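1. Give me a model of this one.
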Amino acid sequence: MIRHDFAHPLRVDAASHQIARTDYARHVSQLVKQLLLTSPGERVCLPEFGCGLRRLVFAPQSDALAATVRIQVQQAIDRWLADQVELLDVDVASGAATPGSGLDEGAMLITVSYALVETRTPDSVTVRVG
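-> Coordinates of the predicted model:
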């Protein structure tokens, strides 16, 4: 059975005039991005939802910041998406720590590797912050 879910962000499909739908893997990928880029307090009905990565953009980049980001991402995924994904790895690269990577000095590149719970297929999402 092929599962389809609502697309994020929620929108109307121009062709069908219905709410846009997407396949399961893409839906979960969109949920992970949404979780990473939402700050706690941003949603009225779920004030604790989010990861809070944007507030760390101006923090001095160091190994401690990378470890903090890794822990925040792991905790947020375990809390909000544990029924959708099995977390495999969180990789954090910062522009200050990896010169020549193409990242600005204040930017971070976060890659979340996971397996879909329903299908056991591996996938990953990469988000740039800053």
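2. CA only for contacts and neighbour counts going forward, please
-> Will do.
3. right, and residue 124 touches residue 113 too?
-> Yes - between residue 124 and residue 113 a contact is recorded at 4.2 Å, counting by Cα atoms under 8 Å.
4. Give me the common contacts of those two.
-> Residues touching both residue 124 and residue 113 by Cα atoms under 8 Å, 6 or more residues apart in numbering: none at all.
5. Tell me the secondary structure of the nearest residue to residue 49 once chain neighbours are set aside, please.
-> Closest residue to residue 49 apart from its sequence neighbours, by Cα to Cα, 6 or more residues apart in numbering: residue 40 at 5.3 Å. Each residue gets one of three states, and residue 40 gets coil by DSSP: H, G, I helix; E, B strand; the rest coil.
6. The structure of the following sequence is requested for comparison with the preceding one:
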Amino acid sequence: MDIDFPLHYDARGRTAEASIDEHVRDLIEQLIFTNHGERVNRPDFGSGVMQLVFAPNSPELAATVQFTLQAALQLWLGDVIDVSDLSVTADDARLVIDLAYVIRATGQATTARFERGL
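-> Next comes the predicted model:
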């Protein structure tokens, strides 16, 4: 078992644990929503999505996020997951990220959706 994110305690007062599937999803979420320069000793960690909060939402923005996110996933989580499909869409005031991936350790195919309002 791995430590759950965000860090919290379970009902027994111990550090909450997560399954491998939950842990990998947590890693992806951390990567997507961490800004460059936010991590100590890892200034290039993150995808930069949150820096685009005040950018005008458009298909061009979605395409830019898709390319930068694909590169970030390969760089930081390439040893943990194989990305099968990644699509980023601009939907009104939201940016929606749909990700299909295979967890290398288990071979399990998984999908996840991440979204934030812009």
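7. do you know how far the residue mapped onto the residue nearest to residue 49 of the first structure from the second structure is from residue 45 of the second structure?
-> Matched to the second structure by TM-score structural alignment, residue 40 of the first structure sits across from residue 36. Using Cα to Cα, to the nearest Å, we find residue 36 of the second structure at a distance of 6 Å from residue 45 of the second structure.
8. More neighbours: which of the two?
-> Taking other Cα atoms under 10 Å, residue 36 of the second structure and residue 45 do not tie; residue 45 has more neighbours (20 against 17).
9. Work out for me the element the more buried one sits within.
-> Assigned by DSSP states H and E, residue 45 of the second structure belongs to neither a helix nor a strand.
10. Which residues are in contact with it?
-> Contacts of residue 45 of the second structure (Cα under 8 Å, 6+ apart): 31, 34, 35, 36, 37, 38, 39, 72, 76.
11. now do residue 32 of the first structure
-> Taking Cα under 8 Å, 6+ apart as the contact definition, residue 32 of the first structure lies against 77, 81, 125.
12. Which one (most neighbours) among those residues?
-> With neighbours taken as other Cα under 10 Å, the top of the contacts of residue 32 of the first structure is residue 77, carrying 23 neighbours.
13. Need the counterpart of it in the second structure.
-> Counting by TM-score structural alignment, residue 77 of the first structure lines up with residue 73 in the second structure.
14. what helix or strand is that match on?
-> Per DSSP H and E: residue 73 of the second structure is located in helix 59-77.
15. Show me the helices in the first structure, by range?
-> Applying DSSP state H to the first structure gives helices spanning 24-37, 63-80.
16. burial count for residue 87 of the first structure?
-> Residue 87 of the first structure has 21 nearby residues by other Cα under 10 Å.
17. Aligned to it, what sits in the second structure?
-> Under the alignment (TM-score structural alignment), residue 87 of the first structure pairs with residue 83 of the second structure.
18. what about its match, distance to residue 4 of the second structure?
-> Residue 83 of the second structure is 22 Å from residue 4 of the second structure, by Cα to Cα.
19. circling back to that earlier point, can you say which of the helices of the first structure is packed in most?
-> Greatest average neighbour count among the helices of the first structure goes to helix 24-37 (a mean of 19), per mean count of other Cα atoms under 10 Å.
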